[in-house]
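S.K.: make a model of this:
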Amino acid sequence: MTATATHRRAALRTRVEGRRGRLSRPGTRHSLRARLVAAVMLLLATVCAVVGLATAIALRHFMLDQLDDDLVSAGGRFVSIQNGAGPGGPGHPDDRGGRGADFGADFLGPAQAPRTVGATIVAGQVTDAVVTDRGGSLQQVPADALATLAAVPTDGHPVSEDLGDLGTYRLLASVDGSGTVLVTGLPQADVDHLTELLVVAESIVIGLALTGAGVAGAIAVRRELRPLEQVAETAGRVSALRLDSGEVELLERVPAAHTDPGTEVGQVGAALNRMLDNVAAALDARHASEVQLRQFVADASHELRTPLAAIRGYAELTARDRTLSPTVAHSLSRITSQAERMSTLVEDLLLLARLDAGRPLERTPVDLTRLVLDAVSDAGAVGPDHRWRLDLPPEPVVVLGDTLRLTQVVTNLLANARTHTPAGTEVTVGLRTPADPADRAVLVTVSDTGPGIPPALAAHVFERFARGDGSRSRDRGSTGLGLAIVQAVVAAHGGTVSVASRPGRTTFTVRLPAPAIPVPDGPTIPLPALATP
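M.R.: Have a look, this model is predicted:
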């Protein structure tokens, strides 16, 4: 993979994660089912509230109209009695400014309803104010309500006022022929009480209706959205597939019952099926291209081995001629060196092509302790200017795998540490098992105290032909395939490899599965001098 393609994939991943972040805001974390039910419930609650409020207002207005009709009738009887009495008659103030002695009896008239209030007001002052009771007798209006009675407007429109202990009354003020203001009032308690009962009843009914509608709506929405959930399940199963490499059989499809173009869910299902068809076709084309490319690399590598071996042989044979000039001898040595380097590159490409093709590896018990000891000893001989250290457990560590390929993994990691760190760097090779007994794995670590890997390169060190500036020097002999081979071999063993780097500390960690197999018998392996802690 080229650097440009890698950057494009990273940019695409960033854009997708940004969109996911925008879509996962707190206001949109609820499911579609919950939002639909909430929207329906909100609309239903709004409609019920409007209907209930309109009903309560209409009922109250109707009852107030009836009360006002009764109040007008009661006021008319009061005015008729007062006008019939004439000046100085009952209820009219006498010369001494007192109340008429027969005001109460005259106020009752033909028949005033219980709890009816009657008052006369002269020059803004209440001269008489009584209220009937259920027994037909009269009671004086409390003094704290007189000011309210005196303030009732005389425009002929009933008003509602609070008369203290008497409660809320509907009051109507009229003027008789003598200019006296006559105030008549009827209690409004029945209207208020019935309105409150209506509001309570409506609240209970609306609450029960909303509860039932919510349950029924949730069931209905769940049933209607079930096809969409099945579409999502299909997409989820596809997303769980490994599509990055190898042959992929993309057989998942949305059932035909959920691809009806006449419904919104059917349109989504049909679109998803079309997309999966396109993806399946692209994966088949990609796999065919990969197979063709791997076959080409394998064939080319295999065919190049013979001419490269011939070049090296002829160069070495010609170099034995002692009559060659120094210039020719130098050219032959360079030819031999480059032929060896190209042979290594061809072998690496051939190995990667075979691993990509899924060629099975040998599966035998491998003593990693002995393997690490041999690899470090060889590395110490090749790189004497580095300090090599071992961190091994007291007991041998055994895994199931291919001895030759696992040796190549450790050798490549040690060569990488030797090649890309300056002289005097300390390289430590560790071997251990996790502390958790349930985690059956073996960890091989290669750490160095070199300058570290640049962050921009650390994410791509296991890619093929990924090389830092220092590794491009031809005298170091790097092909950029060493760590790619490490990853491919470890993956073929069912393991993983990772790197953590900072200035002064770089650690490659190989994690291999460790099946329960017996430790092979053999003599104890003595630790060489370089393993001294």
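S.K.: contacts, neighbours, all on C-alpha from now
M.R.: OK.
S.K.: can I assume Leu186 sits in a helix?
M.R.: No - applying DSSP: H, G, I helix; E, B strand; the rest coil, one finds Leu186 to be strand, outside a helix.
S.K.: which residue ranges form the strands in the stretch 201-350 of the chain?
M.R.: Assigned by DSSP state E, counting those that start in this stretch, the stretch 201-350 of the chain shows no strands.
S.K.: which residues of it fall in helices?
M.R.: Taking DSSP state H, counting those that start in this stretch, the helices of the stretch 201-350 of the chain run over residues 264-319, 326-356.
S.K.: then the stretch 51-200 of the chain?
M.R.: Per DSSP H, counting those that start in this stretch, the stretch 51-200 of the chain carries helices over the ranges 103-108, 146-150, 189-239.
S.K.: wait, which of the helices of the stretch 201-350 of the chain is closest to Gly504?
M.R.: Among the helices of the stretch 201-350 of the chain, the nearest to Gly504 by Cα to Cα is helix 326-356 (29.9 Å).
S.K.: next secondary structure element downstream of that closest one?
M.R.: Using DSSP states H and E, the next helix or strand after helix 326-356 towards the C-terminus is strand 364-367.
S.K.: give the contact list for Ala145.
M.R.: Going by Cα atoms under 8 Å, 6 or more residues apart in numbering, Ala145 touches Leu163, Gly164.
S.K.: try it again with 10 Å
M.R.: Ala129, Glu161, Asp162, Leu163, Gly164, Asp165, Leu166 (Cα atoms under 10 Å, 6 or more residues apart in numbering).
S.K.: what about the helices of the stretch 51-200 of the chain, which gets the closest to Thr421?
M.R.: Closest among the helices of the stretch 51-200 of the chain, using Cα to Cα: helix 189-239, at 41.3 Å.
S.K.: and the closest one, what does it pack onto?
M.R.: Taking 3 or more Cα pairs under 10 Å, 6 or more residues apart in numbering; DSSP states H and E as contact, the helices and strands that helix 189-239 lies on are helix 32-85, strand 168-175, helix 264-319.
S.K.: here is the second sequence; please produce its structure so I can put it next to the first one:
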Amino acid sequence: MSSRLSGVVVPSGPAAGPAGARRRGPFSGWTLRRTLVVSIVALFALVTLASGLAMSALLERSLVAELDSRVASTATRVLGPEGRRDDDRRGPPADAGQRRPLADMLVVVVRGSTVQTNTVATRNGGSRSLSIPQVQALLQAGLTSRPTTVDLGEDLGRYRVVGVTTPDGARVVTGLPMHPLEDSVRQMRLITAGLGLLGFLLVGIGTALLVGRALRPLDRVAATATRVATLPLSSGEVDLAERVPSRDTDRRTEVGQVGAALNDLLDHVDVSLRHRQESETQLRRFVADASHELRTPLASIRGYTELSLRDGQLPGDVRTSLERVESESARMATLVEDLLLLARLDAGRDLAREPVDLTRLLLEATSDARIVGPDHRWRLDLPEEAVEVVGDQARLTQVLVNVLANARLHTPPGTTVTGALRAEGGEAVVTICDDGPGIDPALLPTVFQRFSRGDAARARTQWSTGLGLSIVQAVVTAHRGTVDLESRPGRTCLTLRLPRA
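M.R.: Reported below is the predicted structural model:
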């Protein structure tokens, strides 16, 4: 779906964006332990911050209300019952001591053009009278009997003030400073911040310890799964003894449910692997027995065929038929020998362990290939010193012969085949490369499988059984080595790596 607007096609739907990329969450890629710890600590920080702000606001409101009450009471102390200032009385009244202004109170009296102010305390501990701009700021603030906040500058700070007019027409402004209130609120905020930071650290450490302890069973379950994942389960006999400890399989808990489910899965996998191993063992035994039993009748067929061919009076068609029988019996004998070798290697039969000169083996195998395939160009790249490995000479010879035969059979005449040998660290590296048409990339993953045959572009004959490279991989693996194959048009290279010791 797409929507068209002003000639511009705008993608719509869930796949909009670069290739429908999925949005990743804020905790993507985090471990469960980190996610829980960060989430809990972040929640604690938000609650602490909100509580601190609320407490600060409530305290400030309470202190302002108390200050307003004091401002109203101080205004009453300044003004007499008749609405006049104490200083205007001819004699001190009986309650003058009670109505005397507070030491930190601001008093401004305006009568006509005369302005009278008292001395007020500054924030740094001194005292002074109000300046003209400060008096003007008070008079222009539109004060009433309700307390109002007025800022009188950095030295005096903010004041809560009220303004009243006496019956004789005088304008009286009284107020109290707010910096004690502000200092109290600031101190409370600092204390709250300090306690919040301390609580933040304690909650972080405590949460990490508690979450780590709570997730310890899950770590043991993950460790069991990791150990199982490293086991060679693809082939051969597998001893799948790994299980989640019984203490981590309590189905009443979430982790226990995971542990119990993993144990059930491992039990099923163990049973399946045992059945597979039994089937593979029976199949190997059958192939080995069948191959062994077929060797005798095939040898008899070849022997009788060779004996019959010695008769010079055989008709032409009979001789042709016998030659065909001899050829097919030889091919069948080779196939039987290859199957028997693979069955023995699969069964883990030990190979001979003796010093083998790979330089001489490669030289002899290339010489034989040159005689069998004179229409190919054969080249060698050998080191000056001999390269030796410890292994089975007959099997390693078969490996080199198979690789060279594979290059000869699956490339057209005129192809150059180059065999190279070098010592690389603790390994002997053999490379057989040709400049033929290459292998179809779709066939590369299966070239080492049994009875795998190349594509028509490389295969010039159907005589191949498809076991050559399978034997190469099986023999090299039995020698604790590796086989790699790279192919592209104009270059196909097979690399054998064998340990030298």
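S.K.: out of the contacts of Ala145 of the first structure, who's the most crowded?
M.R.: Among the contacts of Ala145 of the first structure, the one with the most neighbours (other Cα atoms under 10 Å) is Ala129, at 26 neighbours.
S.K.: which residue sits closest to that residue in space, ignoring its chain neighbours?
M.R.: Setting aside the residues directly before and after it, Ala129 of the first structure is nearest to Ala119 in space (Cα to Cα, 6 or more residues apart in numbering), at 4.0 Å.
S.K.: separation between the one you found and Leu172 of the first structure?
M.R.: Separation of Ala119 of the first structure from Leu172 of the first structure (Cα to Cα, to the nearest Å): 10 Å.
S.K.: joint contacts of the two?
M.R.: Leu149, Leu182, Val183, Thr184, Gly185.
S.K.: hmm, back to that, let me have the helices and strands packed on helix 189-239 of the first structure in a markdown table, adding distance to Ser333 of the first structure as columns.
M.R.: Conversion of these to a markdown table gives the following (distance: least, Cα to Cα, whole Å):
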| stretch | distance to Ser333 of the first structure |
| --- | --- |
| helix 32-85 | 73 |
| strand 168-175 | 119 |
| helix 264-319 | 8 |
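S.K.: need the ones you listed in CSV (columns: mean neighbour count and distance to Arg505 of the first structure).
M.R.: Below are these laid out as CSV (neighbours: other Cα atoms under 10 Å; distance: least, Cα to Cα, whole Å):
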stretch, mean neighbour count, distance to Arg505 of the first structure
helix 32-85, 16, 50
strand 168-175, 23, 88
helix 264-319, 16, 36
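S.K.: of those, which is nearest Gly214 of the first structure?
M.R.: Nearest to Gly214 of the first structure, of all these, is helix 32-85, at 6.4 Å by Cα to Cα.
S.K.: residues near the aligned partner of Arg418 of the first structure in the second structure, how many?
M.R.: In the second structure, the residue paired with Arg418 of the first structure is Arg408, using TM-score structural alignment. Using other Cα under 10 Å, the number of residues around Arg408 of the second structure comes to 28.
S.K.: cool, and Phe465 of the first structure?
M.R.: By other Cα under 10 Å, 17 other residues sit near Phe465 of the first structure.
S.K.: looking at the helices of the stretch 51-200 of the first structure, which is buried most?
M.R.: Comparing the helices of the stretch 51-200 of the first structure by mean neighbour count (mean count of other Cα atoms under 10 Å), helix 103-108 ranks first with a mean of 21.
S.K.: which elements pack onto that one?
M.R.: In terms of contacts (3+ Cα pairs under 10 Å, 6+ apart), helix 103-108 of the first structure is packed against helix 32-85, strand 117-122, strand 125-132, strand 138-140.
S.K.: looking at those, which is closest to Gly21 of the first structure?
M.R.: Ranking these by proximity to Gly21 of the first structure (Cα to Cα) places helix 32-85 first, at 17.7 Å.
S.K.: distance from the closest one to the second structure after superposition?
M.R.: Its matched residues in the second structure lie on average 2.1 Å from helix 32-85 of the first structure after superposition (mean Cα distance after the TM-score superposition for the first structure).
S.K.: neighbours around Ala241 of the second structure, how many?
M.R.: Neighbour number of Ala241 of the second structure under other Cα under 10 Å is 9.
S.K.: distance of the counterpart of it in the first structure from Ala240 of the first structure?
M.R.: Using TM-score structural alignment as the criterion, Ala241 of the second structure maps onto Leu251 of the first structure. Distance of Leu251 of the first structure to Ala240 of the first structure, computed by Cα to Cα: 13 Å.
S.K.: what sits against the aligned partner of Ser329 of the second structure in the first structure?
M.R.: The alignment partner of Ser329 of the second structure in the first structure, by TM-score structural alignment, is Ala339. Going by Cα under 10 Å, 6+ apart, Ala339 of the first structure touches Pro307, Leu308, Ala309, Ala310, Ile311, Arg312, Gly313, Ala315, Ser333, Leu345.
S.K.: ok, Gly466 of the second structure next?
M.R.: Contacts of Gly466 of the second structure (Cα under 10 Å, 6+ apart): Leu335, Asn406, Val447, Phe448, Gln449, Arg450, Phe451, Ser452, Arg453, Gly454.
S.K.: would you format the contacts of Ala339 of the first structure as JSON lines with distance to Ser80 of the first structure included?
M.R.: Formatted as JSON lines, these follow (distance: Cα to Cα, whole Å):
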{"residue": "Pro307", "distance to Ser80 of the first structure": "136"}
{"residue": "Leu308", "distance to Ser80 of the first structure": "135"}
{"residue": "Ala309", "distance to Ser80 of the first structure": "138"}
{"residue": "Ala310", "distance to Ser80 of the first structure": "140"}
{"residue": "Ile311", "distance to Ser80 of the first structure": "139"}
{"residue": "Arg312", "distance to Ser80 of the first structure": "140"}
{"residue": "Gly313", "distance to Ser80 of the first structure": "143"}
{"residue": "Ala315", "distance to Ser80 of the first structure": "143"}
{"residue": "Ser333", "distance to Ser80 of the first structure": "141"}
{"residue": "Leu345", "distance to Ser80 of the first structure": "125"}
